[in-house]
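Q: what follows is a predicted protein model with its sequence.
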Amino acid sequence: MEKMTRLPTKVKLIMFLAILVVAIALILLQLPEKQQGKVVLLSNTELLDTYQLSATLMQPNGVGPHPAAVLLHGCYGVSNKHDQWGKTLNEWGYTTLIVDSFSALGIKDICTAEDKIWQHFNQRRPKDALVALNYLQSLSEVNPNNIVLFGWSYGGAITLKVLEQNSAIERKSYSAGIAFYPSCWQYQQYLMSGKQYKANVPIRILMGEDDEWTQPIHCQQLLNNNKDKSHQQLLTFTGAYHNFDDQQQRYQLLKNVRKESKQQPWGSVRVSYNKQAHLDAQAAVREFLNNNLSKHKPE
């Protein structure tokens, strides 16, 4: 009888430990991966607008100078998605700089912020992109003629602004641009004031066909103004929502967020990771970079 009473206790202990291990594993899977790279402090030195912001520099293997990429986050700030893209670009031989426009100001996100906050960052974030470009061009391990600007969502709209032909600064020019699901409607409303859009470098916009937060139709209308389809082009991915390239983004209905409408500026949108769209986007980005960046090293 003594042995019979001990056996269930041991079984219960084993089952408890097994469940505990599984629970810990599930928690660890949902935690954001620790960002790798070196945190650097960038400075805007304009006389009337001096400020600092942080960024994460991630280096590829091998001897440089390497091509490079600046990564601009969306309204939710820097996330694991940007770190993952940084690693992917490192594997392709790119130095990457993930720019954090919010944390130095004590801001986590501005997705539900009032208009004056957005207006402030509409003016400031293009400067952030140029400060980042200037920093990378100062590094001996970076090819100053091969630097690409990446942006996601709100960062994608800023990418469009920075690469607009009329706003280009010749000595601080990016070589190409990638905009993931930007709000072309927001760009037209807040940054462009109805002007005809034309980028000064090759640019690709990548979006999910079913994106409800930033709708592809607005980007298509924006690019229809330009006759050179190979220079600036919209690529869409079947069955994909906003944030389709974020591996930690579960299917979710976000409520009470800003939408692309003056009549109904707040509403609900679906977001979700889409593995196939992510893989297709990676392939499209790599092909675009291979076709649009010079292969030679600077003399």
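A: Structure's in. What do you need?
Q: rest of the way, CA atoms for contacts and neighbours
A: Will do.
Q: hey, where'd the strands end up in the stretch 1-150 of the chain?
A: Along the stretch 1-150 of the chain, counting by DSSP state E, counting those that start in this stretch, strands occupy 38-46, 49-58, 66-72, 95-100, 142-152.
Q: and Glu212, how close does it get to Thr88?
A: Going from Glu212 to Thr88 by CA to CA, to the nearest Å gives 27 Å.
Q: count of residues packed around the closest residue in space to Leu57 that isn't next to it in sequence?
A: The shortest distance from Leu57 to any residue other than its chain neighbours is 4.6 Å, reached at Leu97 (CA to CA, 6 or more residues apart in numbering). By the measure other CA atoms under 10 Å, the count of residues near Leu97 is 30.
Q: thought Leu97 was touching Ala69?
A: Yes. Between Leu97 and Ala69 there is a contact at 6.3 Å, judged by CA atoms under 8 Å.
Q: reformat the strands of the stretch 1-150 of the chain as TSV; add distance to Phe244.
A: Formatted as TSV, those follow (distance: least, CA to CA, whole Å):
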stretch	distance to Phe244
strand 38-46	27
strand 49-58	23
strand 66-72	17
strand 95-100	19
strand 142-152	11
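Q: included below, for side-by-side comparison, is a second structure:
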Amino acid sequence: MPSLRSLLGAILTLATTANPCLAGALTEIPGANDGQAPLPAYLARPAGAGPFPAVVVLHGCGGFNNVAVTWADRLASWGYVAAAIDSLTPRGRTTVCGSGLNEQTFDAYQALKFLAAQPFVRADRVGMLGISLGGGSALTALEHDLVEPMFPVKFRSGVAFYPRCAGMAGVMTAPTLVLVGELDDWTPAAACRDMAAGKTGTFGPPREPGDRSMVELVVYPDTHHSFVASELRDGIRLYGHWLQYNEAATQDAASRVRAFFERTLGN
């Protein structure tokens, strides 16, 4: 297992290559127990002493990348402390696209605990933003009576970019913004519509009755998976699925995310 110093150095190299004008710095978040390695994280902060509201950023199945760094810096420019965490490298993995990573949800709560303890963060106003796999982890973290009861410190709200909605009940403990492309063939928009409506549909097990008013769903027409990944302008096929950047959808999503966090976290 590489040392934490080398892990952080690798993240710094990646982040600097992605954006030479970074707003943040590297840090580490303690593991959930004595046997768990610390989580490397990219921490972006607004100027000033704060305290500020904050957002935990969760990467996709391919690991920590430019998308997570870009969102952390964007959030900092809006006045939020943002911690983009790396859930794969400390576990010796480079991808979980074929398997998933349940631990990422628990990593999110570790990051929440870390942020809430910082003097420059408003502990009662921490949200989360997850991308693809991270979006599914965000839904899991916020769903009523799933893992949320295990943690005394709570997320105030969450954003999920093209998450896997199949199997999620959609009954959330906090406001949740879900953004997905109509042409997404990896995490289908139809599954998210079913979740938001409480319908069983084609995807996942039967859904129990419940209040799904916390879910705000936005579906972008003519838009594929990974639509906020600017490096995929020409599109690629991965694991049989089409991934492609969509500038118009990304710009609209950024406006919606900013308004959503202003409404739910303040600023």
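A: Thanks, I have the structure now. The structure displayed is predicted, hence computed values, not measured ones.
Q: drop the TM-score for these two in here.
A: Remark: TM-score between the superposed chains equals 0.82 [TM-score structural alignment, normalised by the length of structure 2]; 238 aligned residues with a CA RMSD of 2.0 Å.
Q: where is the longest helix in structure 2?
A: Identified as the longest helix of structure 2 according to DSSP state H is helix 247-264.
Q: relative to strand 52-58, how tilted is that helix?
A: Helix 247-264 of structure 2 runs at 140 degrees relative to strand 52-58, counting by axes from the mean of the first three to the mean of the last three CA atoms, to 10 degrees.
Q: contacting residues for the residue nearest to Leu57 of structure 1?
A: Leu97 of structure 1 makes contacts with 55-58, 68-71, 86, 132, as judged by CA atoms under 8 Å, 6 or more residues apart in numbering.
Q: what of Phe288 of structure 1?
A: Arg204.
Q: can you tell me how far whichever residue in structure 2 pairs up with the residue nearest to Leu57 of structure 1 is from Arg164 of structure 2?
A: Matched to structure 2 by TM-score structural alignment, Leu97 of structure 1 sits across from Ala83. Ala83 of structure 2 is 22 Å from Arg164 of structure 2, where distance means CA to CA.
Q: repeat that for Val81 of structure 2.
A: Where Arg164 of structure 2 is concerned, Val81 of structure 2 sits at a distance of 26 Å (CA to CA).
Q: ok, those two, which is more surrounded?
A: Val81 (28 against 22).
Q: do I have it right that the more buried one meets Gly48?
A: No. If you go by CA under 8 Å, Val81 of structure 2 and Gly48 don't touch, sitting 11.0 Å apart.
Q: and the counterpart of Ile131 of structure 2 in structure 1, what does it touch?
A: Aligned counterpart of Ile131 of structure 2 in structure 1: Trp152 (TM-score structural alignment). By CA under 8 Å, 6+ apart, the residues touching Trp152 of structure 1 are 72-74, 179-182.
Q: ok, and the closest non-adjacent residue to Trp152 of structure 1?
A: Using CA to CA, 6+ apart, the closest residue to Trp152 of structure 1 is Phe180 (4.7 Å).
Q: the equivalent of the one you found over in structure 2: neighbouring residues, count only.
A: Aligning on TM-score structural alignment places Phe180 of structure 1 opposite Phe161 in structure 2. Using other CA under 10 Å, Phe161 of structure 2 is surrounded by 27 other residues.
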